[in-house]
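1. 3D model of this:
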Amino acid sequence: MDMNGTHECDVLVIGAGPAGASTALNLLNHTDLSVILIEQSDLQKLRIGESVSASVFSVLDYLQIDRADFGLHCFTPTQGNSAFWGSDKSANRHAIFAPDRATYQINREIFDLTLLESTIQRGGTVFPRTKSKAITQLQDGRYSVGGSHPDYGQFTIICEYLVDASGRNSPIGKSLGAAVQQYDRLTGVGAFFKAKQGALEQLQLIESDEFGWWYSAALSNDMLVVTYFSDFELLSKQRLNRLAQWQVHLDSSKYMSRRVEAAKMMDENLWIRPAGSHFSSFAHLKNYLPVGDAACAFDPISSMGLGFAMTSGCQAAAIIGNTKTSQAFMHSSKVYQQDLARQFDHYLALKQQFYNKEKRWCDAPFWFKRQQLINQVA
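-> Have a look, this model is predicted:
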């Protein structure tokens, strides 16, 4: 892999997850533009699975990827969605955001790698284990992005368009002048479990308590992810970011504790990831577009993350592919941001309705905050 010196391309995508890969694939399918993706991970990390509706297959059709390309173990139909939320009686959760739809648990490792393999096959370039460094805009409007690879050292990429697909923690938009409105500091603390024997039930389970809520889903026949979501400050105060206290809290849960009885924790190191809602205002920036969580991020309770990541990537690619002038790009970017604002406002209303269903701890800080009226974006 030759990564030394300076590389030039039409479009640089920072972040090779579903949002970045969808952007690249749409560009490669419908334009002659050259595309480079850089990804700071080595693409080998165990990923948290995600629940999606059957609508994901329509997006894959649009990207010209056959479902069969993902193999037999990427999409696992869920057998049920149980939520102990608002009472001790189980409710079917899928009716909240996606009524009457079949849902699937995705193996993110297979899914993400398949998208990237398709990107490479269609002429895209992918640089894994590469961190983006200083980003500057040149006098001619192009971007100069410094890259750093542990084996190949420092290099530079010059691009006409910059697509930010680097996720929730992305500093890129802010460094260029985008304004990010943060709505909460929801954080997930979780672990992976392996079944001691037999196959796990393909069930998504949610259970709320005074400080937040538990989520679990089978990632395969014998692997389970268990996550506790609460505000970052509450997690720290209750020491739920520490394994011992997290385990005590799990053991005290009524239903989640039963689910892990026949499973063993795979690693004693908890993972901690931001899961809050935010919205980015970026339309004043030239030749820059955020996609996925870098554009706006959703509470995991909505199950909107992956589908939105892919469709926003397709939208960004269409803007770049159809742009003839700088003025046309700025107009399309503004329309794109307005469309995101409408989607985000709709999401905020639905999220509040769902959190309002829990009346047992209305005065508890976590629930009180989420049941107040929210200022919308638009």
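2. contacts and neighbour counts: CA atoms only from here.
-> Fine.
3. show me what contacts the residue sitting nearest the centre point of the chain?
-> For the chain, the residue sitting closest to the mean C-alpha position, by C-alpha atoms, centre = their mean, is G305 at 4.8 Å. G305 makes contact with G292, D293, A297, F298, according to C-alpha atoms under 8 Å, 6 or more residues apart in numbering.
4. Save those residues as JSON lines, and put in secondary structure and neighbour count too.
-> What follows is the contacts of G305, written out as JSON lines (DSSP: H, G, I helix; E, B strand; the rest coil; neighbours: other C-alpha atoms under 10 Å):
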{"residue": "G292", "secondary structure": "helix", "neighbour count": "26"}
{"residue": "D293", "secondary structure": "helix", "neighbour count": "26"}
{"residue": "A297", "secondary structure": "strand", "neighbour count": "24"}
{"residue": "F298", "secondary structure": "coil", "neighbour count": "23"}
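5. Regarding the protein, what is its longest strand?
-> Longest strand in the chain by number of residues (criterion: DSSP state E): strand 153-164.
6. For it, buried residues please.
-> Q154, F155, T156, I157, I158, C159, E160, Y161, L162, V163, D164 (16 or more other C-alpha atoms under 10 Å).
7. Could you do stretch 347-365 as well?
-> Going by neighbour count (16+ other C-alpha under 10 Å), the buried part of stretch 347-365 is Y347, L348, K351, F354, Y355, N356, E358, C362.
8. Can you give the contact residues for it?
-> So stretch 347-365 is contacted by 85-87, 96-97, 209-211, 298-299, 301-302, 367-368, 370-372, 374, 376 (C-alpha under 8 Å, 6+ apart).
9. For the comparison step, fold the sequence that follows:
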Amino acid sequence: MADARIAVLGAGPAGAAVAIGLARLGYEVCVISEWRRFAAVEGVSQRVLEGLRHAGLTRALASAAPPSPRRVQWNGDGQSANQECLLDRPSFDAALREDLRAAGVELVEARVRSVGSDAAGHLLHLDPGETRRADFLVEARGRQAPLAAGRLRGPETLSLLNQWREAPGAPASAVQSLPDGWAWMARLADGRCYWQITLDVASAGLPAKERLPAWCAERRRQSALVSELFGATALQPAELHARSSTAILFQEASGANWLRVGDAAMAVDPLSGNGIFQSLSSALQAPAVINTLLRHPERAQLARRFHQSRVEQLFLRFARTGRDFYALEQRWADQPFWRKRSAWPDAEPLHAAADFGQVRVERLPVIRDGLIDEADVVVSADQPLGIWHLQGIELAPLVRALQGGAGLEEVLRGMAPEHRRMLRGWLAAQGYP
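-> Below you'll find the model as predicted:
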């Protein structure tokens, strides 16, 4: 079924990465998306830029600003050595569309009014009245995607985004912890300014909607960091957009003819600063999953298990990263915002202690030649999904040999020096004596 018509709903980084990956596999792909309804800016790390490059989103990558200073004030401590690259989302979203067109992917600018699905396919109803049919559907509309049963939610969280314009100047950003939440702020070179406060829904005690801009302005007046980063305009009420930033994991992220990716599969707390990275992480594996579901339906269970397990593990990793960062703020540890988030999602460590005695070999799903297949992989407490190979060298035979009593020099004999060094380092990281 290599000629299947695939519809991707959403032209963000996840939807674009999936669509380009599927086009490379020879599928006919249509991306359906409306434009973002509000302007925004995001701070991203170098690994996000590497993810964009790996996904073939070269124009989106080029839209990122050069690294700029990032101030951090957390638990009473201040740091200014950090950097991040600021992404102007309107420019970034436009560049993603350019990447899609350059890859030969059809792009439809429309709002999806409803979707009718059954085993035979999907009927998409678009505004202002057009209909489209698809054999396979990729849900990539982020947090705007329709909710479904079977989802894990973190503490209910709300973010209030304010924006205004000042005179052009040097770009910069900052993050600041507050008694009832935290604020992220950024100034672009052209003078556009953004300030977002993230709060606990149950305990925020917010005023009526019409009073929110003034309430946010008062919060900015209380911040010395705001005064350092912005001018006097920052102390006045500004344009405001409210959005949910609750962490959500969908516990069924696929079906026989559909798949959720990016924030539509799992949406992480914005504190992690890895929203685009996690979107790309789940999207980059999706073409192989979809290719398997369409070409090898006998492997459907394997492909869906591969996708779900990686979505869940990625979600837990980011959730635990956020939990540990929240726990660093001790000044208001007894306040509802901090108390809830410093203990969620669980008490499991972000990284398990290395113990070679617990390392084992299992047969698990992997990506091989654009399809989901099975292989012997090495599983550890810190890598529950397993590691298949390092730079082309399969690890399962090496671990089996060592666990069977072979010496390390015997196992590594005949390998190139750079491979020997790499494998020694990897084994040491697993607790090998």
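10. List the TM-score for the superposed pair.
-> After superposition, the two chains reach a TM-score (TM-score structural alignment, normalised by the length of structure 1) of 0.82; 345 aligned residues with a C-alpha RMSD of 2.7 Å.
11. quick revisit: just the buried residues of stretch 347-365 of structure 1 now: which is nearest D42 of structure 1?
-> Nearest to D42 of structure 1 among these, counting by C-alpha to C-alpha, is Y347 at 32.6 Å.
12. how near is the closest one to C296 of structure 1?
-> Look at Y347 of structure 1 and C296 of structure 1: by C-alpha to C-alpha, to the nearest Å, they are 11 Å apart.
13. And P274 of structure 1, by the same measure?
-> 13 Å.
14. Mind checking which of these two has more residues around it?
-> Using other C-alpha atoms under 10 Å, the more surrounded residue of P274 of structure 1 and C296 is C296, with 27 against 17.
15. my read: that one touches S281, true?
-> No: contact between C296 of structure 1 and S281 fails when scored by C-alpha atoms under 8 Å: they sit 9.3 Å apart.
16. Point out the other helices and strands that the longest strand seen in structure 2 packs with.
-> The residue-count maximum for a strand in structure 2 (DSSP E) belongs to strand 77-88. When contacts are defined as 3 or more C-alpha pairs under 8 Å, 6 or more residues apart in numbering; DSSP states H and E, strand 77-88 of structure 2 packs onto strand 41-44, strand 68-74.
17. Tell me which of those sits most buried.
-> Ranked by mean neighbour count, those are led by strand 41-44 with a mean of 22 (mean count of other C-alpha atoms under 10 Å).
18. can you pull the buried residues of the next helix or strand after that one?
-> Per DSSP states H and E, the first helix or strand lying C-terminal to strand 41-44 of structure 2 is helix 46-54. Of the residues in helix 46-54 of structure 2, V48, L49, G51, L52 count as buried by neighbour count, 16+ other C-alpha under 10 Å.
19. Spell out which two among the contacts of G305 of structure 1 are the most distant pair, please.
-> Most distant of those, by C-alpha to C-alpha, are G292 and F298, 9.7 Å apart.
20. what's the neighbour count on L12 of structure 1?
-> L12 of structure 1: 27 neighbours (other C-alpha under 10 Å).
21. That one -> structure 2?
-> Using TM-score structural alignment, the partner of L12 of structure 1 in structure 2 is A7.
22. rewinding a little: will you turn the contacts of G305 of structure 1 into TSV that also has distance to F193 of structure 1?
-> Below are the contacts of G305 of structure 1 laid out as TSV (distance: C-alpha to C-alpha, whole Å):
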residue	distance to F193 of structure 1
G292	28
D293	27
A297	27
F298	25
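23. From D66 of structure 1, how far off is the aligned partner of E84 of structure 2 in structure 1?
-> Taking TM-score structural alignment, E84 of structure 2 has T103 as its aligned residue in structure 1. In this view, T103 of structure 1 and D66 of structure 1 are 18 Å apart by C-alpha to C-alpha.
24. higher neighbour count, those two?
-> Just comparing T103 of structure 1 and D66: by other C-alpha under 10 Å the higher neighbour count belongs to T103, 21 against 12.
25. re earlier: from the buried residues of stretch 347-365 of structure 1, which land in strands?
-> Using DSSP E, no member of the buried residues of stretch 347-365 of structure 1 falls within strands.
26. Strands along the stretch 301-433 of structure 2, start to end?
-> 360-368, 371-379, 389-390, 393-394 (DSSP state E, counting those that start in this stretch).
27. Out of the ones you listed, flag the one nearest E298 of structure 2.
-> Proximity to E298 of structure 2 (C-alpha to C-alpha) singles out strand 371-379 among these, at 11.3 Å.
28. what range in structure 1 matches that closest one?
-> Using TM-score structural alignment, strand 371-379 of structure 2 pairs with nothing in structure 1.
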